[in-house]
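Trainee: curious how this folds, go ahead:
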Amino acid sequence: MPTQEPEDSYVRVAVLVMLWLSLFAGVIATLVHWLSPVHHLLNLVVSPVGVAIFAGLIITLRRHPWRLQAVLYVALALGALRVIAPAWLYIYQAASTPGIRLIDVLPPVGSLFVILLMMVMIFIPGHRAFMAALLCWLPAALPILTYLALHPDEMWTPRGLDLLMAYGPVSLMVVVLLPVRRGLTDTIERMEVMLHRDPGTGIYNRRLGERVLRDLLSDTRSAGLIMLDLDHFKTVNDTYGHPAGDRVLRAVAGRCKALLRPDEYVSRWGGEEFLVLVPGIDAAGLHMVAERLQLAIAQLSLAPVHQVTASFGATMLDGADNFDTALQRVDRALYAAKAQGGNRVVLVEVAPAAAAA
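Mentor: You can find the predicted model right below:
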C-alpha cells in the first residue's frame, strides 16, 4: 500500500466532518418525520437507514483510514439517493393525484441538492467531478425543472422560484466556481507538501517527522518508533561516488515507503538516517515492521554497490515520554544494533521507571 500523503490526511478529516454532519442531520430529520402529524413511509425509512449507514462509514474510516475513497463514494452515493428518490416520488404523486401540488409536498431537498453538488466538486478529482455532478443533476434536478416548466402556476410561487433557483442557476454556480477555488487550494497544498518533502529522496523531511512524532506523543493510542541508519554508507560514497550514494538513499526511501501502511510515516532524519513512525501497534508488531524493512533493504540490488544494509533501533512510545526521551531511547537502540555488527534490529523496551511515572 502507498504511504499516505499529507493531503490525504486533510481529506480524511474533511470526510469525517461531512459524515458527522450528515449523521446529525439524519438524526434531526428522523425526529422531525416521526413527530410530524403526517407520516410518509419514504421519510420514515430513508432517514433512519441513512443514520445507520453514516454511523457505519464513520466507524469504518476511523478503523481503516486507507478505505477513504470507498467510504467517500458510498457517502456521496447515499446523499444522491436521498435527493433523487424524493424528487421522483413526489413528482409522480403530484402528477398523478388531482389537487396535490409539488411545491406543497416536496420536502426541503433543494438545499441538500446544492450541498451534494458541493461535496461532489470538492472531493472528486478532475473531470470526473463534472461527470459525477451531471449524473446527479440529471435524475434529481431535471425532473423538477421539467415539472415546473409544465406547471407555471406552481413555478411562479415563492416555493417554485426557490426550487427553480436551487436546481438551476445556483447549481450551475457551484459546478463552475468550486473548481476555481479548488485549483487555488491545490496550489497552496502543493506548496505545503513541498515544504514537507526531502528533495533528495522524495519522502517526508525531518520537519514533518518531528510534527508527526509530537502528534503521536499526544495521542492515546499505542505507537512505535523506528530509527534506521545505513551501514558503511561513507564507504559507498568514497568508493562509488556521491551519485551512487544518492541512488542508494532514494532506493532505500522508496522501498520503505512502499512497505508501510497509509497511516505510517517514513521521513529522512538526516544524512543516511531515516525515522519511521508507526501508530496503533504493539511491541511485537513493531519488531516485525522493522525486520520487514531490514530484509527489504538487504535485498536491494543497486549496481555498482554490491549490497546495502541498515541497522534498526525500535521502541514503543510511552505515556511518560516526551520528544527528547523517545528519541534518546530509539537512538540507544540504533547504537546497540550498530555495535552488534549492523544489519539487524534491536528493540529497546520502555524502562519500568518510565512506564510507572
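
Trainee: drop to CA atoms for contacts and neighbour counts, all remaining ones
Mentor: Will do.

Trainee: contacting residues around S22?
Mentor: S22 sits next to 51, 54 when contact means CA atoms under 8 Å, 6 or more residues apart in numbering.

Trainee: what's the following helix or strand after whichever strand or helix holds it?
Mentor: Here S22 is covered by helix 6-35, with elements defined by DSSP states H and E. Later in the chain than helix 6-35, the nearest helix or strand by DSSP H and E is helix 41-63.

Trainee: and for comparison, fold this next one:
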Amino acid sequence: MPDDLFFDQTVPDVHQPYVAAPDRYTHLGYRRVGDSGLLLPPISLGLWWNFGDNRPFDLQREVLRFAFDQGITHFDLANNYGPPHGAAEENFGRVLRTDFRPYRNELIVSTKAGWPQWPGPYGDFGSAKYLRASLDESLARLQTDYVDVFYSHRVDSSTPIEETIGALDAAVRQGKALYVGISSYSAERTERAIAVARELHTPLVIHQPAYSLLNRWVEHGLLDVLGRSGLGAIAFTPLAQGLLTNRCLQQGQVHASGGRTTLSDADLTAENLERLQRLADVATRRGQTLAQLAIAWLLHNDRVTSVLLGASTVQQLAENLQAVHNTGFTEAELAEIDEITAADAGVNIWAQSSDL
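Mentor: Prediction:
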C-alpha cells in the first residue's frame, strides 16, 4: 500500500517552468468507465467554484500542478463555472496552454452545458441551439480544439431527448468531443438517453450524478441502469457541499461556496448533526477523517468510476487523496453506515431541476 509520502505537499514555485512529476502514474490507479475504453483516476478534480476570478490565479495553478503530479488526469469544468460564468474555463485554458501543453494527450478535460449561460431563450437547458453554441464558446475559452467529454448538464423536459442527444452526437462527429455524458438524469430518462445514443452510435459513456453518504438517490434505480447499460458513474458533491467534513461538524456551520446551488445552516438539522457525529465515529475507528470516509465509501462501490472533488489548496487535496488507500470496508462497517444514513437527509438540492 502506498504511504503518505506519495502525497508530498511541497509546492514548487509556480513561476518556474513546469515539468510533470515522473512518478505521477504510480499513486492512484485508474478505473474503466463502464464498458468503454476510457479510464479515469478514482479521484477527479472539479473546477466549480475555486477556479474563477474569486481566487488568485497562482493558487489555482498550484492545485492544478499538484493534482496532475499525483496522477489526477481528469479535470471537470462547465460553461457556468466561475465566478463569473466562463472564468474557470478561461483560467484552466491558461494552464492548459502553458504548463499542460506538452501533456494534453495525457489529460481528460470535460465540460458541460445546460444551466443558464446568457440572456434570452437560447442560453439555457438542452436545445441543440444552446448546446452547440455553448461548446464552441467553451472550446474558445479553453483554447483547445476538443474536449474529451461533453455533458448535457441537466434535464430539459421541454426539449425532445432525441434533440439533446443528437446535439451531443454532433459534437463527436465534428471532432469537438471524444465522448459524451449526461448529468442528474433520472433512471428512466437515462434509459431513454441511452436508447437514443445507441441508435445514433453516440459514445455516451458516463453519467454524473450527485451522490454521497447523505444523498443516496442513485441507489434507487440509476446505478442499476448504468450497470446494465455499461455506463460509468462519476459522483459529484461527494462531501455533500461540505457537510461531510470535520470542520462542519466541529463548527456546526455550513460553509456555503456561493455557487449555483448551495446548502445552508438550515440543512444542519439536529438529525443531520447526529448522523455526522456517528459517521465521524466510524471514520475515527478506521483512522480516517470524515471526508476521507465519505470518499472511500463511494470508491468501495465498483459501479462508481470516479469521485469528483473540489479543492482550494494543495493541502486540502492532499488530505482527501489519502482516502484512496483505505477503501475496504467490513460487512459490519457497511451495515452501520447503512443504518446511520437510511433516512433521507434532505440535501439533494438538484432534485427539483433534475426530474428526480
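
Trainee: quick one: TM-score?
Mentor: Once superposed, chain against chain, the TM-score is 0.22 (TM-score structural alignment, normalised by the length of the second structure); 128 aligned residues with a CA RMSD of 6.7 Å.

Trainee: buried ones in the helix holding S22 of the first structure?
Mentor: With burial defined by 16 or more other CA atoms under 10 Å, the residues of helix 6-35 of the first structure counted as buried are 8, 11-12, 15-16, 18-20, 22-23, 26-27, 29-30, 33.

Trainee: specify which member of the residues you listed is nearest to V348 of the first structure.
Mentor: Among the buried residues of helix 6-35 of the first structure, D8 lies closest to V348 of the first structure (CA to CA), at 32.0 Å.

Trainee: and the strand or helix carrying M119 of the first structure, what other elements does it pack with?
Mentor: Here M119 of the first structure sits within helix 110-123, counting by DSSP H and E. Applying 3 or more CA pairs under 8 Å, 6 or more residues apart in numbering; DSSP states H and E, we find helix 110-123 of the first structure packed against helix 68-96, helix 126-150, helix 158-167, helix 169-195.

Trainee: relative to D238 of the first structure, which of those is closest?
Mentor: Once these are compared by CA to CA, helix 169-195 is nearest, at 30.3 Å.

Trainee: packing partners for that closest one?
Mentor: Going by 3+ CA pairs under 8 Å, 6+ apart, helix 169-195 of the first structure lies up against helix 6-35, helix 110-123.

Trainee: TSV for these, including distance to F130 of the first structure?
Mentor: Shown next, in TSV, are those (distance: least, CA to CA, whole Å):
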stretch	distance to F130 of the first structure
helix 6-35	19
helix 110-123	7
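
Trainee: out of these, nearest to T325 of the first structure?
Mentor: Closest of those to T325 of the first structure is helix 6-35, at 26.2 Å (criterion: CA to CA).

Trainee: next, the angle helix 41-63 makes with that closest one.
Mentor: Relative orientation of helix 6-35 of the first structure and helix 41-63, computed by axes from the mean of the first three to the mean of the last three CA atoms, to 10 degrees: 150 degrees.

Trainee: which one is G245 of the first structure nearest to, not counting chain neighbours?
Mentor: The spatially closest residue to G245 of the first structure, leaving aside those adjacent along the chain, is N237, at 5.4 Å (CA to CA, 6 or more residues apart in numbering).

Trainee: which secondary structure elements does the stretch of helix or strand the one you found belongs to contact?
Mentor: If you go by DSSP H and E, N237 of the first structure is part of helix 233-240. Here helix 233-240 of the first structure touches helix 242-259, going by 3+ CA pairs under 8 Å, 6+ apart.

Trainee: check which residues of the helix it packs on are buried.
Mentor: For helix 242-259 of the first structure, using 16+ other CA under 10 Å, the buried residues are 244-253, 256-257, 259.

Trainee: I'm done for today, thanks for sticking with me.
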